[in-house]
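S.K.: just a sequence and a predicted model for now, questions to come.
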Amino acid sequence: MNSVLPVRDLSLTSHILHALNEASIIAITDNKGTITFVNDMFCKISKYDRNELLGQNHRMLKSSYHSSDFFVHLWRTISRGKVWRGEVKNKAKDGSFYWVHTTIVPFLDSRGKPYQYVSIRTDITERKCTEELLKRSLDQLANSNRKLLDHHHTPSQTTIHDDLGQSIDESMAAYPEIRQLMTQFNEMNIRINQARKRIEHQAYHDALTGLPNRYHIEEYLKRSIEYAKVNNSSLTLLYLDLDRFKLVNDLLGHQVGDLLLKEVAEKLSQTICENGMIGRQGGDEFLIVLEDMNEEEVRAIAGRILDCLSYPFVYAGKEFFISPSIGISMFPKDGNDIESMMKNADTAMYMAKERGKNNFQFYSSEPSSLLSRRHLLENKLRTALKNKEFILNYQPQVHLNSHELRGFEALIRWNNPELGLISPEEFIPIAEETGIITDIGTWVLKETCRQNKAWQEQGFVRVPVSINVSSQQFRDPEFVWNVLNVLKESKLHPQYLEIELTESTTHHFVHTVEKLQLIKQYGIKVAIDDFGTGYSSLSALDQLPIDILKIDRSFIKHILTNPNKAAIAKTIIDLGHNLDFKIIAEGIEESSQADFLNEHQCHIGQGFLFHPPLNPTDVARHYQHLFNEIPFFN
C-alpha cells in the first residue's frame, strides 16, 4: 500500500495486508479520527479522490441515517482499545448512499492508548437493499393475510391453519413480485457465499498459478512443525528456484515467463500429488513441504522433480529448457522452527546452483567454500565499477590468408585487489543474475570507444573494435541512444564499433529487428556471437539486419577430429556467404585449424594462434609498425 502520511508498523505480514487491500475497503486514521490512508476500493465506493479524503474525517461521509448515540457508542468502544463491529450507512460524494460492514481495530502504544485506528469494510449495499425490499414485501403479505382472514367467520384451530396456508398461497398469487424478490434474495445469498469463498481463496492462493501463496505455505509449515514436535515425526522443506528464469523474462517477455511458471506449477503438482504441499514463494521460487519421509524417500521425490522439469517447454513452436536448483532442510536436524528451516533450505539451494544447477542439495552445517566465494564475489562485484577494478584486453582478429590485422574484440577482466584476477566465466553469470551486467556493459562501451579513439589520435591504423552486449543491456529501451551518445562523446566514428549479440538475444524477433535496423542506419556493424550453440531460426536469419557470424570455439576445437563439428562449421561458412555475411572463427589455436578454415572460405579468425588478449600497452607495442600507416578496414 502507498501511504501518503507516515503510518506505524501495523504488525501484520505483507501477505495479509496485500490480501486485505485487494478484497476490502480500508482506511487508517489517527487517534483523533483524521484520515491518514485510504486504499483504492475506499475511493471507488465513496467516489472521492484520495487527496480529497486525506486529512479529513469520516464526518464527510455522514448519511444522517444513524443517531448520535450510535457514534458515541462507537467512539467509546474504540477509544478504550476495543474492536468495534457494525453496519454503517454512508453518503458518497455524488449523493448516493451505500452500506458497509465495518470492523475498526485500535492500535495501542506502550501505555495502552490508541494511536491510530484501522477500519476494514465490506460493501453490503446490495444485501441491505434486498433486505429492505423483502421487508416491504413481507409487510404487504401480512396485510393481505389479515384482509383475507377478516372475510372468514371465527374458525377452529385446525381451520385456522388450513385457511392461513390457503391465504398465503392466495397472497403469493396476488403478489407475484414477492416470489420474485424471494428468488432474488436467495440468489444474492448464493453470490455472497461465492464471493466470500473467492476472497478467502485469493487471500491464501497465488493468483497466477493457483498454488498456495507464501503466507499459506508458511502457515502450513508452522503447523506442520508443531505437529512434528508433538508426534516426534519427520518433516522436510524443499526450496526450489528456477535456473536463469530472469533470462527467460528478459528475452521473451513476462507474458511467456508467466506461462512457463504456470506450467512448472502444474508439473510440480502432478509430480508431488498427495505426497506434500506445494506453494509459490514468489517470483520463480517454490516451496514444497513433505511429511513423514526419510532421506531416501526425499531423494526420490527431488529426483522426480528434476526429471519432470527436464522436458522442454514449447512456445510459438520453439522448445525451451528450464532447470531447477533445489535446497533441502529436514526437521529437526536442520532447524526446529520455520525461520531456521527456510534459511537452511535457501542456503542448500544456493549450494545446488554453485554445483552446476539442475540438482538438489541437502543442507550441511559445514561451511561451503563454493558458497562463501559466490557471496564474496557478489558483494565485491557491487563495488568493482566504483573502485575501477575492471580492465579491458583486446584480442586481435586477423585475415587468415595474410595474418594482417582486421580488428579487435574487447574482453573484460576483473582484477580485485584481494582476490586477484577473476575469470569472466565466474563473475559474468553473477552479474547477470544480480542485474549489475547492464552497468558493466555501459562501462565496456565507453572504455572501448575511448581507447579506440585514443589509438586513432596516436596514428594507429583505424580498425573496428567489437564489444559483447548482454541481453539485458540490449533490451534497454534507451540502448541505441546510449550507444550513439557514447560515440558522440568519444568522437569515434560508428564504423569503428561493432556489437556482438548471442543467438538467444534475438528471440524477441520484431523488437530485435527494429533495434538492429536503427543501429545499422548509423553505420554500426552487428555480429551474432557463438553462432551454432543457441536456438536461432534459420528461416528468420536472413531477415536479421546483421553483418557477421562468429563460429563458436566449440566447433573449431574439434574441427579436424570430429566430422560432425567440421560439417557444422562448413555449413555455417556456406550459410554466411549465401547471406552475404562475414564469417569469423573464434578459438583458433593450431595452424592446421586456420588452414582448414581458410581452405573453406572462412577468411577471418581470432585465437591464441595469432595472439592472446592484449592490454592497451601491449597492443601498441606489438602493432607498433601499424602506427602512422594508411588506414585499412574491411
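M.R.: That came through, no problem. Numbering: from 1, shown residues only.

S.K.: from here on, contacts and neighbour counts on C-alpha atoms
M.R.: Noted.

S.K.: what's the local residue count around residue 425?
M.R.: 8 (other Cα atoms under 10 Å).

S.K.: next SSE after the helix or strand where it lies?
M.R.: In the assignment (DSSP states H and E), residue 425 maps to helix 424-434. For helix 424-434, the succeeding helix or strand toward the C-terminus, using DSSP H and E, is helix 437-457.

S.K.: could you give the angle of that next one to helix 424-434?
M.R.: On the basis of axes from the mean of the first three to the mean of the last three Cα atoms, to 10 degrees, helix 437-457 is oriented at 130 degrees to helix 424-434.

S.K.: any idea how far residue 51 lies from residue 38?
M.R.: As for residue 51, its distance to residue 38 is 10 Å (criterion: Cα to Cα, to the nearest Å).

S.K.: please apply the same query to residue 74.
M.R.: From residue 74 to residue 38 the distance is 20 Å (Cα to Cα).

S.K.: more neighbours: which of those two?
M.R.: Higher neighbour count among residue 74 and residue 38: residue 38, with 25 against 17, using other Cα under 10 Å.

S.K.: OK, contacts around that one?
M.R.: By Cα atoms under 8 Å, 6 or more residues apart in numbering, the contact set of residue 38 is 26, 27, 28, 50, 53, 54.

S.K.: how about the one helix or strand residue 306 maps to: buried residues?
M.R.: Using DSSP H and E, residue 306 sits in helix 295-308. Using 16 or more other Cα atoms under 10 Å as the test for burial, helix 295-308 gives 298, 299, 301, 302, 305, 306.

S.K.: for the stretch 251-400 of the chain, what spans make up the strands?
M.R.: Ranges of strands within the stretch 251-400 of the chain are 276-282, 285-291, 313-315, 318-320, 324-331, 359-362, 390-399, based on DSSP state E, counting those that start in this stretch.

S.K.: second one coming, line it up with the first:
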Amino acid sequence: MNGRIFTDYQMFSHVLRNIFPMMVVNSKKEIQYVNELYCQFFRYNPAELIGEHISKVRYISSIFQTCIIEDISETEGKYLERNVEWLDKEGNVLNLPTVVTGMYNPKEKEMFYFIIVKAGEQADGKKFTLNHFHFLHSLEQAVNETNAVVVTDIDGNILFVNKRYCELYDYKFDEVIGKNPNVVNSGFQDRAFYKEMWETILQGKIWSGELRNRAKDGSIHWVQSTTVPILDDSGRPIMFIAIQTDITDRIHFERSLQKKIHEEFKKTVRNLYNIVFKYREVDGEIKFTLLEGRMAKRMKLSLDNISMEYLKTVYSKEQYERIEYHLRYALKGKLTNFEIEAFKRTILVYLAPIFEDGEVVEVVGTIIDITNRKRAEDIARKMAYFDFLTQLPNRRYLQEKAEEFIFEHEINQKSFAVMFIDIDRFKNINDSMGHSAGDQLLVQLSKRLQSAIRKEDFIARHGGDEFVVLINNVDEKETHHYAGKIVKELKKPFNYRNLEIFVRPSVGISMFPRDGIDFDSLLGSADIAMYKNKKQMNSDYQFFTETLRQNILERTLLEMDLQQAVEREQLELYYQPKIDLRTREITGVEALVRWRHPVRGYISPGVFIPLAEETGTIVQIGDWVMRRACEQLKEWLHQGYPPISMAINISTAQFNHPMFDQKVKQVLDEVGLDPKYINLELTESMMLDKERSEEMFHKLRRLGVSISIDDFGTGYSSLSYLSNFPITHLKIDKSFIRDFNKSNKAIIETIISLAKALDMKVVAEGVELKQHERFLVQSYCDEAQGYFYAKPMPARDIEKWFAVNQSDLKENDQLNNVH
C-alpha cells in the first residue's frame, strides 16, 4: 500500500523520542500516543490527550480549513512537511514546522499517522534534522533482509535496532532499547580494542572491523561491522549507525580448515551459500582445485569453467591485474582480501595460505556477496559526507577536499581560490514565507552554483545559507571572471510558487597560498572578506587583504573593550539644550553618550553605537544612560535649577524587551524622579510590529513620560501610527535642516502642520544658522536644538551654560522682532 509500512509505531518512536515532540493519531483523528517531549512542550499530561480528537491541540481558524490528516491523505500517505498552528494547554497558538507520515498497523488493519513537531533543538542542544528520518528509513530498507542495524546515541545507548538484529542476537526489540551495545559483548575483544573503536567514531570517522558477539541464548556470532557517525551542523557526532553482516560461517570455516588442513571438505562447503575455493601454483600458473557453494551455482561458475583465462574475459585489464596480484600475494604466505564488482554484484574475497613444512602448498579462499552491505554503507557515507537538503558535499567533505587541493597545488606551485558565499537576509525569507520556501531557495541556489562552476572546481554547503566554492588552478585575475559569473547567476530571480524572489549574495574570496597555507586560514580570510562585502553594497564580491584582517582585529578588540566600558566608568553623558522658539527659554536637554577610551581617546558614537547594537551591548549601555540621566536631572532639580525635561534615546533592543515599561518605572522609582520630566526618544522602525509597539507606547504614557519620534521623516512614516499611537513630540531629522533647499522646506512645513493638527509638539534638530531659526519660527515650530545654540556638553559645563545663556536668549531683540 502507499505510505510507510510500520508493524509497530512505538518501536520506531524510540529513535526520535528524545529529539522532537511527537504523537500518533488513528484514522478517526483520535490521539493514540504522545511522547514525553510533546507533553513538556505543550504542557499536557498524557492522560489529558490519549483518546481525544486532534482538534483539541490543532488550531482551526475557519470551517474551510482542512485538518493535516486530510492533507497527508491527499498525498497518498507520503511524507508531508509544512507549518501547522498548534494549541498548548493555555490556549496559545504556536506556528511550528510539522512532519506527518502515514503508517499501517497490520494487526489492527488500520492506518495511523506519525506526527512530529519540529520545536527547535533538543534539550541538550544537539541538533537533529528530520532529513535523518528519511535516511534512517532508506537505510533500514537497504539492509533489513541480510544485515543487522543498530543505532546508538553519543553515550552509547541503543536507540533503534532492526528486525535482523533481533533475529541475529535472539533479543526482542524492547529488551535492547536503552541498553549499551555491550549487551552482546562476548568478552573476546579486550578494552583496548573498544577504546580504539570509540576514539575513532567520536572523532567523526568511520570505523570498520570484525566483532565476536554473544546472542541471548549464548551462541557466538562473528560480524563484519561498519559504524558511521552522524554529525550535527558543527561537525560533532550526535549518534552512530552500525551495519553488521553475519560472517560466522566464514570464520568457522576458516578455523576448521586450519584444523583439518589435509581433510577433504567438499561435502562441508557444498551446502554453504558463500563460495569456497582453493588454488595452487603449477609451473608458474594458477590452477583452481576446488570451487563450491550455492552462490557459485547462481553465478554459473564451476571448477570446469573457472580459470585465469576465463577471468581475463570477464574483467577489464586493470581489474584482472588486481585479482592476479592478490592471488599471487597469498601464494607468498600472506593473508589478504579485496573487494571487486562481479556479475552486477559486489563481492568480498578472503585469501588464506595453507602451509606444509613452512611452505605454501595451497591457498583457500572465500567469496562473500556484500552487495546489500555496500548499498547500506553508501547510504551511510552519503549521510556522513553530503548535505541532506541540497545533496551538495557537506563541511566534512569540504575539509577533506580542501586538503587535497592544498596538497596538489603546493606540489605544482599553483594557486586556487576559496570563495565564501552568504545570502543576505535569508532569515527574512524563512520568517515571512516559511521554512519550505527557504529550503526550496537553497535547493535552487545549489543548482545555480553547480551550473556556474567547472568540473574541476568544488562546491559545498558550509551550513545554513552559507556555501563554499573551491576554484581550481586560478590566479586572482582569472578568479574575477568566475566570481562575476557566479554572482550574476545568483542575482537572477528565483521562483517559488509563481513568486519571484531576489537575493543578494555576499561573497568573500581568499587565494592560496597568498592568504593562507591551510584550510582554516583560507576559510577565515574568505569569511573576513565576505563580511566586508556584506557591509559594502556597492561591489559584487571582495578579495581578502591584510588591511581587512587588521580592521577585524581592531574591531574585535574594540568590541571587547566596549563590553567593559560601563564597569570601568569610561562612558560619560553630554547634554545638548533644547530651546522654546517662542519664549526663548531652555525647555530641556537631550542626553548623549560619549566614550573616552583610556588608550584610543575619544571614540565617536558613530563608531561604537553601531558596534554596540550588533553585539547586544547596547542594552547594557542604554540602561546605564537612562539611570545616569535621571540621576543627573534629579540632582539639578535638587540644586534649584529650573525644571526642564530630559530626553533619552532608546535603542530597538531596549524597546523590544517585554517588560521595558517596568524597567523605566523601576529606574524612576529608585531615583525618585517624577516621570513628567522624562522624554523617551523612539524611532519609527520600532512601530513596525504595530500590535506590540502600540501596547508598549500606551504603557509608557500611563507611566507619565512623554514620547518623541526621533529622526521623523526618514524611516517608516505612516499617518496611521501617528493617529493611533500616544505620541507627544515629533523631531524633524537634521538632514532636512542641513540641506536647506526648497523641497526640504516644504517637507518641514508639512511635518509641522501635521503635528499641530494631531496636537503634538515639534522639535527641530541640527539648527546651525540664523536662517534656519528664522524659517522655523515663521513656520511655528515649537522647539529647536543644534550648534546654533550650543554643542553637547558635560554636566559641569552645561550648569555654567544655564546661568550665562538663559538671560542672553531672552534679550535677543532680533529674534523677538521675528515674532
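M.R.: Everything's here; your move. The shown structure was predicted, so the numbers you read here are calculated from the model rather than taken from an experiment.

S.K.: quick revisit: average gap between the helix holding residue 306 of the first structure and the second structure?
M.R.: Aligned to the second structure and superposed, helix 295-308 of the first structure gives a mean residue distance of 4.8 Å (mean Cα distance after the TM-score superposition for the first structure).

S.K.: chain center to that helix: distance?
M.R.: The chain centroid and the centroid of helix 295-308 of the first structure are separated by 26 Å, computed with Cα atoms, centre = their mean, to the nearest Å.

S.K.: try stretch 401-418 of the first structure
M.R.: With Cα atoms, centre = their mean, you get 36 Å for stretch 401-418 of the first structure.

S.K.: quick one: it aligns where in the second structure?
M.R.: Residue correspondence for stretch 401-418 of the first structure in the second structure, counting by TM-score structural alignment: residues 582-599.

S.K.: what comes up buried for the matching stretch?
M.R.: 582, 584-595.

S.K.: got TSV for those, with distance to residue 647 of the second structure and secondary structure too?
M.R.: Shown next, in TSV, are those (distance: Cα to Cα, whole Å; DSSP: H, G, I helix; E, B strand; the rest coil):
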residue	distance to residue 647 of the second structure	secondary structure
582	20	coil
584	18	coil
585	16	coil
586	13	strand
587	11	strand
588	7	strand
589	6	strand
590	4	strand
591	6	strand
592	9	strand
593	12	strand
594	16	strand
595	19	strand
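
S.K.: just flag the most distant two among those residues.
M.R.: Greatest spatial distance among those (Cα to Cα): 582 and 595, at 34.8 Å.

S.K.: show me what residue 201 of the second structure lines up with in the first structure.
M.R.: Match for residue 201 of the second structure (TM-score structural alignment): no aligned residue.

S.K.: quick check: residue 201 of the second structure touching residue 226?
M.R.: No - Residue 201 of the second structure lies out of contact with residue 226 (Cα atoms under 8 Å); the separation is 10.4 Å.

S.K.: mutual contacts of the two, please.
M.R.: residue 207.

S.K.: span of stretch 285-302 of the first structure from start to end?
M.R.: 15 Å.

S.K.: that older thread, let me know the closest of the buried residues of helix 295-308 of the first structure to residue 475 of the first structure.
M.R.: Using Cα to Cα, the buried residues of helix 295-308 of the first structure come closest to residue 475 of the first structure at residue 306, 30.7 Å.

S.K.: pretty sure that closest one contacts residue 324?
M.R.: Yes - between residue 306 of the first structure and residue 324 there is a contact under Cα under 8 Å: 6.8 Å.

S.K.: overlap in contacts of the two?
M.R.: Common neighbours of residue 306 of the first structure and residue 324 (Cα under 8 Å, 6+ apart) are 358, 359.

S.K.: for the corresponding residue of the first structure for residue 471 of the second structure, give me its contacts.
M.R.: Applying TM-score structural alignment, one finds that residue 471 of the second structure aligns to residue 290 in the first structure. When contacts are counted by Cα under 8 Å, 6+ apart, residue 290 of the first structure touches 235, 236, 237, 275, 276, 277, 298.

S.K.: quick check: the farthest pair among those residues?
M.R.: Between any two of the contacts of residue 290 of the first structure (Cα to Cα), the greatest distance is 13.5 Å, for 277 and 298.

S.K.: roughly how far does the closest residue to residue 278 of the first structure other than its chain neighbours sit from residue 97 of the first structure?
M.R.: Using Cα to Cα, 6 or more residues apart in numbering and skipping the chain neighbours, the partner closest in space to residue 278 of the first structure is residue 288 (4.5 Å). Note on residue 288 of the first structure: its distance to residue 97 of the first structure, by Cα to Cα, is 48 Å.

S.K.: of these two, who's got more company?
M.R.: residue 288 (21 against 16).

S.K.: give the full set of residues in contact with that one.
M.R.: 237, 238, 239, 240, 276, 277, 278, 279.

S.K.: tell me, how many residues neighbour residue 517 of the second structure?
M.R.: So residue 517 of the second structure, with other Cα under 10 Å, has 15 neighbours.
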